[in-house]
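Colleague: No letters, just coordinates:
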């Protein structure tokens, strides 16, 4: 069977975009009251998003065959796995800025919309580069291998949300009121329109996700350069990111060794991309999918076994639905250090 070609009929793009828009609208309608999302509700929505992602793969299988569906599922698994790493940083940002639990879903909702747009741009640019200049496969492959190395051996690098370049820029260019005004991103103070702290948080989430997208998009492009498959895999994985956050943020302490699996996953994607421009050629999709599943299964099992019997979080400890902050937005953390975090071993600007 042939893999889905890069040129997809416009109706397919429109159908995919319409389906995503409908799902986003349903999600927004269900959470229009800004209620605090509990574990049961988050698990239910996660099941809905995962079912939608798997169902799209089945549709792709019927429409374009097993190779296209296999490439989609492999890309979906990679993006879904890397999304777990994103949850670490989102939890850090929400805790750092003391975001009320009721407003966290709204920030993630608009963050997802921005992620879909930015990733679409990255996908088209990356696919065009890979198809036009063969040597970009070596560049992207080396980038993925290096990112995997940094994730494995420099995973404890600190992240400082308030030092993010875009966050600093928005504070310099636009008037900011360092307080929350309900769920509003903008408000008026003294007759002047200002940015609320919730908008600053959204900028921090968007800026970090923009960086996250570089390696995840490159990893999926290592499997296929079909922009339709790559964006569909990204979209369905990212759509469930909000529910995944509320499901996993309180359980991240159990995933102590997952970053090793993600590092191997990125390294494998990099090597696969490099081999695609050598006499070895592209690795078979079934082999790729099998390797991805095996890597994730081993790293998750290793983490759960290593943390078996671990003590539960102490009372007052941060959870996805909690509101306790690590530090105040504009005050230094204890001992003058900003709250630490982890994300693919790279310190952020």
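Modeller: Nice, thanks for sending it over. Only a predicted model underlies this, so the values are computations on that prediction, with no experimental measurement involved. Numbers count the residues shown, from 1 in each chain.
Colleague: C-alpha only now, for contacts and for neighbours.
Modeller: Noted.
Colleague: Using the three-state scheme, assign residue 126.
Modeller: Per DSSP: H, G, I helix; E, B strand; the rest coil, the local secondary structure of residue 126 is helix.
Colleague: wait, it sits on residue 218?
Modeller: Yes: using CA atoms under 8 Å, residue 126 is in contact with residue 218, at 7.4 Å.
Colleague: more crowded one of the two?
Modeller: Neighbour count, other CA atoms under 10 Å: between residue 126 and residue 218, residue 218 has more, with 25 against 21.
Colleague: before we go on, here's another structure to hold up against the first:
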């Protein structure tokens, strides 16, 4: 669907718009890998039964689309009025890239996670699941089941991830339609990718550094754009695709050694 949309966009608005869409889509899809890894940890922490995980993902994806549209509209309006915001977004991307390179091991214990603790503080939750229900009656009062808490944590986690991903795609294009549709198709692909990524994420050792390289490139591109040195969308698309492909291939080669 994503490829068909990009090709159709190319026929309608030209190759440049199609290149912007594919660059944004590849970028957002690669950043979504980290989202999925966190989703796996959240499911493990809350011990969500496998049969209910797709339902949680569906609600999480619907919420993510709404929140990201809001952030994109806000970001577009801000960038149009304050060009210097580009430097702030570039700094966010460079810091995110630095974290990816500096981070040696993912913390699999979510008990001290700020988002988890905040949700547990404000949402009264039962200790057990009640089928696939989000709400249930316990001791004569309505309470949330752990399934609803899981959705809430996933939604807030996605908002936190959007702080990285939205600035990144703005580094590729300023067209709000392209920014939103590339995000939309990347988010819709999360559910399909979940089963694959949850099993093979640990084997892709070089994918995270590759994502860090891409974020660094987009960050420096935004700085150059601010000072009048434009890097073409075709170059951006080629760099993103090459970096991500190299990360995956190197990971697969290491696995076969």
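Modeller: Received, thanks. Since the structure is predicted, the reported quantities are computational estimates derived from the model, not experimental observations.
Colleague: How about the contacts made by the spatially most central residue of the second structure?
Modeller: Taking CA atoms, centre = their mean, the centroid of the second structure lies closest to residue 32, which sits 3.5 Å from it. By CA atoms under 8 Å, 6 or more residues apart in numbering, the contact set of residue 32 of the second structure is 186, 187, 190.
Colleague: what do you get for residue 305 of the first structure?
Modeller: Not one residue lies near residue 305 of the first structure by CA under 8 Å, 6+ apart.
Colleague: I'd like the distance between residue 183 of the second structure and residue 36 of the second structure.
Modeller: According to CA to CA, to the nearest Å, residue 183 of the second structure and residue 36 of the second structure sit 15 Å apart.
Colleague: do the same with residue 23 of the second structure
Modeller: Going from residue 23 of the second structure to residue 36 of the second structure by CA to CA gives 20 Å.
Colleague: Name the residues that touch stretch 216-235 of the second structure?
Modeller: The contact list for stretch 216-235 of the second structure (CA under 8 Å, 6+ apart) reads 16, 19-20, 23, 83-84, 86-87, 89-94, 97, 168, 171-173, 236.
Colleague: List only those of these flagged as buried.
Modeller: Among these, those classed as buried by neighbour count (16 or more other CA atoms under 10 Å) are 19-20, 23, 86-87, 89-94, 97, 168, 171-173, 236.
Colleague: can you give me the strands in the stretch 101-250 of the second structure?
Modeller: Per DSSP state E, counting those that start in this stretch, the stretch 101-250 of the second structure carries strands over the ranges 135-138, 141-144.
Colleague: Just tell me which of the ones you listed ends up closest to residue 27 of the second structure.
Modeller: The minimum distance between residue 27 of the second structure and the strands of the stretch 101-250 of the second structure falls on strand 141-144, with 35.5 Å, by CA to CA.
Colleague: what's that closest one packed up against?
Modeller: Packed against strand 141-144 of the second structure, as judged by 3 or more CA pairs under 8 Å, 6 or more residues apart in numbering; DSSP states H and E, are the following elements: strand 135-138.
Colleague: which ones are touching residue 303 of the first structure?
Modeller: The neighbourhood of residue 303 of the first structure, defined by CA under 8 Å, 6+ apart, consists of 254, 255, 256, 257, 258.
Colleague: what residue of the first structure matches up with residue 224 of the second structure?
Modeller: Mapped onto the first structure by TM-score structural alignment, residue 224 of the second structure lines up with residue 275.
Colleague: quick one on the thing from earlier: just the contacts of stretch 216-235 of the second structure: which are in helices?
Modeller: Using DSSP state H, the subset of these located in helices is 16, 19-20, 23, 86-87, 89-94, 97, 168, 236.
Colleague: Going by distance to residue 198 of the second structure, which of those wins?
Modeller: Closest to residue 198 of the second structure, out of all of these and judged by CA to CA, is residue 97, at 22.5 Å.
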